[in-house]
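Visitor: only the shape, not the letters, is given here:
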């Protein structure tokens, strides 16, 4: 087995991880872009054990939808709840992988969909020394020929965790003709930035500064030409996942509006919607608490009446109430409830 992407002997793992042979490592100088440099600086001091989205995922678990099958069901992957502390091996993979993703991300504010990582998973794994290539050969016991293959399972596991934590969007597509999976496409979500302590205002400010930086350095025209060439290349390629699904395009467009605050999703409207949702949540909680208090204060007769009125046709209840009113002149109260219960019990 050969390992691709290892820079030197320092890639050997230290004694803290024991069984792991190679340590994930990103040695390329960070891209000369203000957003990339800011994220790289934040990542240098980031503790993945304190990342609130990762902690929530590890506590609650999640289910990822892979692709829709011919019978209408979804192929899924279940991530079970785990201990909240992250193993050193996964931390190292996350550190190196995210740094590579930051290095290859598209930060152009004029892109149709923001923050796409312009690299395949295989390329990212190669950049951090986690792409393993198995040599082809014969299996000595079974006599079966084993084709050479490439593997980067730790990288796939880290990407699944970030996707389940809603820090990234991963676009997958299965080629029905060749029966193979096309190259994935990865986009940063707002939670990616929030996990590093950045608010949406901070992210919008960085996008604004990035545009000014492009203007200052005369890069707007060049960036537009590169973007058009990239779109043409992606449209003609049959090896990478497409963005043809309306639901996916709507999701990416909504994420862009959240990043930029454009159109109807301005900061003021988004804040108002957030306050409305919080108010509705509080009102619902208060209503549930009130119903619970009322339930605990009801007598056995009242509880039984509520049960019977839900089981019997409304006309039976209506006739019983009219009968009590005509014979006893009662319309409510404990005695009325007792008589109503006695009549309804005969109807069950």
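Guide: Perfect, I can see it now. Just so it is clear, the model here is predicted, and its values are computed rather than measured.

Visitor: going by C-alpha atoms from here, please, whenever you check contacts or count neighbours.
Guide: Noted.

Visitor: how distant is the helix ranked longest in the chain from the center of its chain?
Guide: Across the chain, the helix with the greatest residue count (assigned by DSSP state H) is helix 267-297. Taking the mean of its C-alpha atoms, helix 267-297 sits 25 Å from the chain's own mean (Cα atoms, centre = their mean, to the nearest Å).

Visitor: show me what contacts residue 66?
Guide: 74-77, 172 (Cα atoms under 8 Å, 6 or more residues apart in numbering).

Visitor: can you show me the strands along the stretch 151-300 of the chain?
Guide: 168-171, 174-175, 180-181, 185-188 (DSSP state E, counting those that start in this stretch).

Visitor: if we can go back for a sec, show me what the longest helix of the chain is packed up against.
Guide: Packing partners of helix 267-297 (3 or more Cα pairs under 8 Å, 6 or more residues apart in numbering; DSSP states H and E): none among the helices and strands.

Visitor: in it, what's buried?
Guide: By 16 or more other Cα atoms under 10 Å, the buried positions in helix 267-297 come out as residue 267.

Visitor: stretch 240-252 now?
Guide: 240-243, 252.

Visitor: next one: stretch 146-156
Guide: In stretch 146-156, counting by 16+ other Cα under 10 Å, buried: 151-152, 154-155.

Visitor: one more structure, for comparison:
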């Protein structure tokens, strides 16, 4: 009899993932409902990543995921579903926070929440046992390669080990679930008004997080360029109210139009050509031969003996003769 019959589970799987916590946050509650109904086999972001492969950018290192079949195994789909539930449950939805959409939890705690933390028996190498949560790590890497989350993990020279991994939800996760970003933005702003009435201070919270990161060397503080770009994008898309964003767009377009109008009005006028330059250009355009120019000069001397050679009236007379000669 096989091991799967004896244990009631596949041989390669230690625990069955499940997430049973219920959130009171309206944003997390709505997202968890969409995740429960979502068909991961038809997720365009995951299908594109599995078909073409992907790159997991960890901030200062990269991991390349090879191309795979688009068909997800049931175990992988279950792990993705429960992991995504835990992510939206633990995410930060505080407006004007420096860590908006960040998961304030370690990967080990995240795996424990979804029943994927397997502690092996003590061995000679691991005398206290070994914590294994590779299914959750693989699920996070798949989501990161698909662009649904961002992972950041730096190496600490002082501790000689990697610091705790930071996880951020990207706006693409909402669109992959069929949730409009305007709906999320509306819920975030309404929750912010309720928090302000309750006495929540955003600046105080940001300062406390910064001091906590300075005290503990295992917490990352320096952001990579990709993370800074993501924070700026989230701030632009979710922190600003819609009316202020429209006003900024109108102002930017007005400033751009005004600059273009000023550039047109203040454009330097082309300097007029001198009589000599006009004559030389006319000779080139009409392809006047040299012997004709000598004849024209003799005529000018005969008709206008008082004109000085090389003066503007002298060249004006020559221009007139050239035009009459080549008409």
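Guide: Now that the structure is in, tell me what you want to look at. For clarity, every value in this text was computed on a predicted model and none was experimentally measured.

Visitor: related to what we said a few turns ago, ok, so of the contacts of residue 66 of structure 1, who is nearest residue 42 of structure 1?
Guide: residue 172 (29.0 Å; Cα to Cα).

Visitor: show me what the closest one lines up with in structure 2.
Guide: For residue 172 of structure 1, the aligned residue in structure 2 is residue 153 (criterion: TM-score structural alignment).

Visitor: spatially nearest residue to its match (excluding sequence neighbours)?
Guide: residue 165 (4.7 Å; Cα to Cα, 6 or more residues apart in numbering).

Visitor: was I right to think that neighbour contacts residue 107?
Guide: Yes: using Cα atoms under 8 Å, residue 165 of structure 2 makes contact with residue 107 at a distance of 7.2 Å.

Visitor: which of the two has more residues huddled nearby?
Guide: With neighbours defined as other Cα atoms under 10 Å, residue 165 of structure 2 and residue 107 compare such that residue 107 has more, 20 against 17.

Visitor: tell me how far the alignment partner in structure 1 of the residue nearest to residue 153 of structure 2 lies from residue 60 of structure 1.
Guide: Mapped onto structure 1 by TM-score structural alignment, residue 165 of structure 2 lines up with residue 184. Counting by Cα to Cα, to the nearest Å, the separation of residue 184 of structure 1 from residue 60 of structure 1 is 26 Å.

Visitor: what about stretch 193-200 of structure 1, distance to the chain center?
Guide: 15 Å.

Visitor: that one corresponds to what range in structure 2?
Guide: Using TM-score structural alignment, stretch 193-200 of structure 1 pairs with 174-181 in structure 2.

Visitor: can you list the buried residues in that stretch?
Guide: For stretch 174-181 of structure 2, using 16+ other Cα under 10 Å, the buried residues are 174, 176-177, 179, 181.

Visitor: equivalent analysis for stretch 233-252 of structure 2, please.
Guide: 234-235, 237-240.

Visitor: so residue 173 of structure 2 sits against residue 149, correct?
Guide: Yes: assessed by Cα under 8 Å, residue 173 of structure 2 is found in contact with residue 149 at 7.3 Å.

Visitor: quick one, which of these two is more surrounded?
Guide: Using other Cα under 10 Å as the criterion, residue 173 of structure 2 and residue 149 rank with residue 149 on top: 23 against 20.

Visitor: surely that one and residue 174 touch.
Guide: No: using Cα under 8 Å, residue 149 of structure 2 is not in contact with residue 174; the gap is 10.7 Å.

Visitor: for stretch 276-290 of structure 2, grab the matching residue range in structure 1.
Guide: Going by TM-score structural alignment, stretch 276-290 of structure 2 sits over no part of structure 1.

Visitor: report the buried residues of that stretch.
Guide: So for stretch 276-290 of structure 2, counting by 16+ other Cα under 10 Å, buried means 276, 279, 283.

Visitor: now stretch 211-224 of structure 1
Guide: In stretch 211-224 of structure 1, the ones that count as buried by 16+ other Cα under 10 Å are 211, 214, 220.

Visitor: for stretch 20-38 of structure 1, same thing?
Guide: 22-26, 35-36.

Visitor: pull the most distant pair out of those.
Guide: 22 and 35 (29.6 Å).

Visitor: any idea what sits nearest residue 4 of structure 2, other than its immediate chain neighbours?
Guide: Per Cα to Cα, 6+ apart, closest to residue 4 of structure 2 is residue 10, 5.0 Å.

Visitor: distance of the one you found from residue 213 of structure 2?
Guide: Where residue 213 of structure 2 is concerned, residue 10 of structure 2 sits at a distance of 41 Å (Cα to Cα).

Visitor: what ranges do the helices span in structure 1?
Guide: Using DSSP H, helices in structure 1 cover 34-44, 52-60, 88-104, 121-127, 153-164, 190-194, 200-216, 220-236, 246-260, 267-297, 300-311, 314-328, 334-347.

Visitor: okay if I get those helices as TSV plus distance to residue 134 of structure 1?
Guide: TSV is the format used below for the helices of structure 1 (distance: least, Cα to Cα, whole Å):
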stretch	distance to residue 134 of structure 1
helix 34-44	32
helix 52-60	32
helix 88-104	21
helix 121-127	14
helix 153-164	13
helix 190-194	33
helix 200-216	42
helix 220-236	29
helix 246-260	35
helix 267-297	50
helix 300-311	67
helix 314-328	73
helix 334-347	76
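
Visitor: closest to residue 146 of structure 1 out of the ones you listed?
Guide: Nearest of the helices of structure 1 (Cα to Cα): helix 153-164, 18.6 Å.
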